[in-house]
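Undergrad: okay, predicted coordinates and the sequence, questions at the end:
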Amino acid sequence: MKDRNILITGGLGFIGSHIANSLMDDNSITIIDNLTSGRLDYIDNPNHDNLTLIQNDLNGLDLTATLKDIDYVFHLAAMVSVPLSVENPIRCHEENVTATVNLLNACVKNDIEKIVFSSSSAVYGENTNMPLKESEIPMPSSPYAASKASCELYLKSFHESYGLNYTALRYFNVFGPKQDKNSPYAAVIPNFINAILENREPVIYGDGEQTRDFVYVGDVARANINAAESDYNGIVNVASGKRITINELYEIVKKTLNADVDVRYLPKRPGDIEHSHADISNMKRINLEIDTTDFEKQLVETINWFRQDLK
């Protein structure tokens, strides 16, 4: 992708910053971020001539004016915490659903070429039809998951009603450098790493036999760019297609860090799902393949970033 005008909501965050860094040298990038969880130092060159930063909430902007001359929109800004959504569902709806509908309306008014939406595997809930296919009926078990499922429906409706092109990417458990260790969203890997590096006792919620399908943030950034350039309108799982228990994951992290620390088990949190495993056959629609043999190498890269960040 070159010489395009791109808007990234949540562009200073974990995933959004990776997308921005990948595209900034060859495109004009506008980032909207309220800095709730994003950090300016996640951008490789925050003074880049191609970067415009708007520090604000989506609901606090005239989005129709903001999107003037924009070609592509990557929409990542959202409340991403399941526990917080359970605690405050109204705020979750406003930040996730209302903001998205406002953004979609502005996209239509500005004749945007395509919007790529960051959804979540949380929409599947406790569906046991593994591996999970995009055709499954959503079974959200938290307001956060319900908000993502609602946004997917709005995307489809805006495509049918106004011809707005879109791809909704259902991320499974994303990990990698720049992940917020304090975020409750898919945060098990940074929590393990930071607990060990800080000589604290790592925590597992539940018995640790719940399974997750992990995917590296670099692959997720690539999925977004591929989706924007594809002609596919619809939903795509973004995952490795493999699953691992939290207990197994901890043993790998512990071994990688050469640590000997016992884990502490706490009760399962409301809204957390038990098992997650993606059918990834739809990724071919956006020309995406993921090399699953790189998991431990990616884990080392993640650990090295957290080591440096702690300094």
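TA: Yes, it's here.
Undergrad: going forward, measure contacts between C-alpha atoms and count neighbours the same way
TA: Fine.
Undergrad: for Leu40, which non-adjacent residue is spatially closest?
TA: Among residues not flanking Leu40 along the chain, Leu12 sits closest, at 6.0 Å (CA to CA, 6 or more residues apart in numbering).
Undergrad: SS state for the one you found?
TA: coil (DSSP: H, G, I helix; E, B strand; the rest coil).
Undergrad: for the chain, what spans make up the helices?
TA: Per DSSP state H, the chain carries helices over the ranges 14-23, 63-66, 82-87, 89-92, 99-109, 143-162, 188-197, 217-229, 246-256, 295-310.
Undergrad: reformat these as JSON lines; add distance to Asn56.
TA: Output for those, formatted as JSON lines (distance: least, CA to CA, whole Å):
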{"stretch": "helix 14-23", "distance to Asn56": "15"}
{"stretch": "helix 63-66", "distance to Asn56": "11"}
{"stretch": "helix 82-87", "distance to Asn56": "20"}
{"stretch": "helix 89-92", "distance to Asn56": "16"}
{"stretch": "helix 99-109", "distance to Asn56": "12"}
{"stretch": "helix 143-162", "distance to Asn56": "21"}
{"stretch": "helix 188-197", "distance to Asn56": "27"}
{"stretch": "helix 217-229", "distance to Asn56": "23"}
{"stretch": "helix 246-256", "distance to Asn56": "36"}
{"stretch": "helix 295-310", "distance to Asn56": "26"}
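Undergrad: which one of those lies closest to Phe172?
TA: helix 217-229 (9.7 Å; CA to CA).
Undergrad: list the contacts for Asn110?
TA: Counting by CA atoms under 8 Å, 6 or more residues apart in numbering, Asn110 touches 64, 67-70.
Undergrad: and Pro270, by the same measure?
TA: Pro270 makes contact with 83, 86, 142, according to CA under 8 Å, 6+ apart.
Undergrad: now, which of those residues sits nearest Lys311?
TA: Pro83 (29.2 Å).
Undergrad: what distance do you get for that closest one to Ile225?
TA: With distances taken as CA to CA, to the nearest Å, Pro83 is found 30 Å from Ile225.
Undergrad: and here's the other structure:
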Amino acid sequence: MSKILITGAAGFIGSQLAYRLWKEGNELILIDNFSYGSKDNLIFLDHDFTNEVINMDIRDKEGMRKILSKESVEYIYHIAGIAPLPDCQTDPQEAIDVNVGGTVNILESARRFGAKKIIFASTNAIYENVKDFPTNENKFDLPTLIYPNTKYVAERFCESYCNTYGMNITCLRFANVYGPHIDCVRKQPPFIGYMIRELFYDRVPVFHSDGKQRRDYIYVEDLIDLALSVQKSDGFDCVNVSSNQNYSVNELYNIACKLMNKNIKAKYMTSGEYWRKYPELYEGAYPIKNEILEHEVNKYSLCDNSYAKEKYNWEPKVSIEEGLKNSIEYEIDLLLKLV
């Protein structure tokens, strides 16, 4: 088995990945500074990772190099980062520092002390300005907002390190990831986590626009299957992690209501209202453009996953109904503990 480093190990994806790799007998080094991660994510029925996580920021140059100089790490899964769009847009310096600077710190530390492979968690948000669907990995218009730009720039540094030093790095462009452990308690959780939370408390969820906007979703276990499959590939690569299907807000909500036996009619507000909770974006000499925010709320996404199928013999297996059912069951257990 292998020695594997995971950053963002207390997050939704990082914790699920850690559990899968642990079950397969790998030796793990887990890192998280708990700015977004949660100890609840680290507790599984047959294992508790809580005391195994190193509390460290990925920007810690000395700490990262100390770990890699002492441990014979074979694979690095770099999952850590600031993902919520509003957080990145309201504090771009922090987002760039973490998502780009933190990634470069990992790349440079791995270059100095060696690792067979780095797998970097990128995002399909870099396709935000694409107009042709489904979107493949080869050509797209550059992103506009801070978050996708940080991931795009981080990808370029990954490619630079491959070209300059001969390192092996794969960037996985995640679609909207969901499944058990998805965050449902933070201020601005992912849509599926938010939807489950509001239904659990019998509250009326607030959706923006008309609910017809469609996005691509991928179940976390399907994502992990691909993340493990790319370990052995050489050089630089970018791969869509997608179900090659998309669903509207209304479709997902109707499935969740059925699974949770709820009959709550959602409230709809205009696209621009989503961002009104972040007034700092409208302050200053140059307030953010409303059309940019409306475009983000109404964005359509559908990623082509044929490259992953052809090169890595990977196929998503979990249907949206099964995935939502598993997510709801876990989140209900978590929310019951908080009551």
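TA: Arrived safely, thanks for sending. Quick caveat, the model's predicted, so the values are computed rather than measured.
Undergrad: picking up where we left off before, ranking the contacts of Pro270 of the first structure by neighbours, who comes first?
TA: Ser142 (22 neighbours; other CA atoms under 10 Å).
Undergrad: tell me the counterpart of that one in the second structure.
TA: Matched to the second structure by TM-score structural alignment, Ser142 of the first structure sits across from Leu145.
Undergrad: likewise Leu153 of the first structure?
TA: Match for Leu153 of the first structure (TM-score structural alignment): Arg156.
Undergrad: distance check, its match against Thr164 of the second structure.
TA: 12 Å.
Undergrad: higher neighbour count, those two?
TA: Using other CA under 10 Å, the more surrounded residue of Arg156 of the second structure and Thr164 is Arg156, with 14 against 9.
Undergrad: stretch 242-251 of the second structure aligns to what range in the first structure?
TA: Stretch 242-251 of the second structure covers residues 239-248 of the first structure once aligned (TM-score structural alignment).
Undergrad: the aligned partner of Ile332 of the second structure in the first structure - nearest residue in space that isn't next to it in sequence?
TA: The alignment partner of Ile332 of the second structure in the first structure, by TM-score structural alignment, is Arg307. With sequence-adjacent residues excluded and distances taken as CA to CA, 6+ apart, Arg307 of the first structure is closest to Leu197, at 7.4 Å.
Undergrad: what sits against the corresponding residue of the second structure for the one you found?
TA: In the second structure, the residue matched to Leu197 of the first structure (TM-score structural alignment) is Phe200. Phe200 of the second structure makes contact with 260, 332, 335, according to CA under 8 Å, 6+ apart.
Undergrad: picking that back up, how about the helices of the first structure, which one is nearest Ile29 of the first structure?
TA: Closest among those, once you apply CA to CA, is helix 14-23, at 7.1 Å.
Undergrad: show me what that closest one is packed against.
TA: Contact partners of helix 14-23 of the first structure among helices and strands, from 3 or more CA pairs under 8 Å, 6 or more residues apart in numbering; DSSP states H and E: strand 5-9, helix 217-229.
Undergrad: which residue numbers in the second structure does that helix align to?
TA: With TM-score structural alignment as the criterion, helix 14-23 of the first structure aligns to 12-21.
Undergrad: the matching stretch: average distance to aligned residues in the first structure?
TA: On superposition with the first structure, the mean distance recorded for stretch 12-21 of the second structure (mean CA distance after the TM-score superposition for the first structure) is 0.5 Å.
Undergrad: before we move on, the earlier item: can you pull the contacts of the match of Leu153 of the first structure?
TA: Per CA under 8 Å, 6+ apart, neighbours of Arg156 of the second structure: none.
Undergrad: circling back: I'd say the match of Ser142 of the first structure and Asp87 touch.
TA: No. Look at Leu145 of the second structure against Asp87 with CA atoms under 8 Å: they stay out of range, at 11.4 Å.
Undergrad: rewinding a little: just give me the closest of the contacts of Phe200 of the second structure to Met1 of the second structure.
TA: Ile332 (34.9 Å).
Undergrad: returning to that earlier point: ok, the contacts of Phe200 of the second structure in the first structure, which still hold?
TA: By both residues aligned by TM-score structural alignment, their matches' CA atoms under 8 Å, those still in contact after alignment to the first structure are Ile332.
Undergrad: of the contacts of Phe200 of the second structure, keep whichever come out buried.
TA: 260, 332 (16 or more other CA atoms under 10 Å).
Undergrad: which among the contacts of Phe200 of the second structure gets closest to Ser109 of the second structure?
TA: Nearest member of the contacts of Phe200 of the second structure to Ser109 of the second structure, counting by CA to CA, is Leu335, at 39.1 Å.
Undergrad: next up, the contacts around the closest one.
TA: 197, 200.
Undergrad: can you tell me how far the aligned residue in the second structure for Phe172 of the first structure is from Arg65 of the second structure?
TA: Matched across to the second structure, Phe172 of the first structure falls on Ala175, judged by TM-score structural alignment. Distance from Ala175 of the second structure to Arg65 of the second structure, counting by CA to CA: 31 Å.
Undergrad: do Cys171 of the second structure as well
TA: Counting by CA to CA, the gap from Cys171 of the second structure to Arg65 of the second structure is 22 Å.
Undergrad: appreciated, that's everything.
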